[in-house]
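Asker: need a structure here:
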Amino acid sequence: MAQHDSYLSTHMLNTAEGRPAEGVGIELWRLEPEPVLLASTVTTADGRNEAILMAEADLVPGLHELRFAVGAYFHRRGLTPAEGFLEVVPVRIRLATGQGHYHVPLLCSPFSYTTYRGS
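Answerer: Model prediction:
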């Protein structure tokens, strides 16, 4: 999937092993005015979202949240016990019209994470 096919894209990098994170479940929620699940996907071999998260025509400006199911991913890789430290990493973002493509990467290990607005 080309990034430009979606108004919002993401990817996850497994910083503990220095590789893309394949098989991570991701949900996209619109939080305002009431929480609504907009999309769900799973990361591909290159750590990117498999399905389009949001087309530009579907954008409703406001507060959104990406939820990364990192706990199950790291457990499957044998990097944490079943009761690992991180379970679901929520990343809240405010989307607006006229701001161009949003790309929100997650850099994650079993014990920490960081994110930023990419291109």
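
Asker: contacts, neighbours, all on C-alpha from now
Answerer: OK.

Asker: contacts for stretch 49-60?
Answerer: Residues outside stretch 49-60 that contact it (Cα atoms under 8 Å, 6 or more residues apart in numbering): 1, 5-11, 26, 28, 38-44, 95-97.

Asker: Another sequence for comparison is provided below:
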Amino acid sequence: MSAGLTTHVLDTSREGPAEGVDVILERVDESGDDEMLVRATTNADGRVDDPLLSADEMVTGTYRLRFEVGAYYRAIDAESSFLETVPVRFVIDDVEEHYHVPLLLSPGGYTTYRGS
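Answerer: Got it, this is the predicted structure:
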């Protein structure tokens, strides 16, 4: 797979993809300030249609993905959700590699990892 940054969201409580989750990608500079780069929404497959960063846009540094899951749970009329926003802060240290950051979500918790 070519270099770039992608993500997807799976709702483990519903055993499938999480459609309609707003995802915000930010670059975090050395002073800790954030610069919003991309805002996207997951599709019916729980994926963002285009890479969040293409191979040409990859720059080493610290990034944060913010998954707006509270609005997702309200939209599907879930009984409750402990979570409102899930932040995932990570480092891109090799712009020649592909970075995939999936989110496995439930109303009371989440997990993430560097996928392939």
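
Asker: Give me the buried entries from the contacts of stretch 49-60 of structure 1.
Answerer: Neighbour-count burial (16 or more other Cα atoms under 10 Å) applied to the contacts of stretch 49-60 of structure 1 gives 6-11, 26, 28, 40-44, 95.

Asker: Name the nearest of those relative to residue 67 of structure 1.
Answerer: Comparing these against residue 67 of structure 1 with Cα to Cα places residue 26 closest, at 5.4 Å.

Asker: Now check the closest one against structure 2: what is it aligned to?
Answerer: By TM-score structural alignment, residue 26 of structure 1 lines up with residue 23 in structure 2.

Asker: Show me where structure 1 has its helices.
Answerer: Listed in chain order, the helices of structure 1 (DSSP state H) span 70-76.

Asker: Compute the number of surrounding residues for residue 114 of structure 2.
Answerer: Residue 114 of structure 2 has 12 neighbouring residues, counting by other Cα atoms under 10 Å.

Asker: list the contacts for it?
Answerer: Going by Cα under 8 Å, 6+ apart, the list of residues near residue 114 of structure 2 reads 99-102.

Asker: now residue 90 of structure 2
Answerer: Residue 90 of structure 2 touches 62-64, counting by Cα under 8 Å, 6+ apart.
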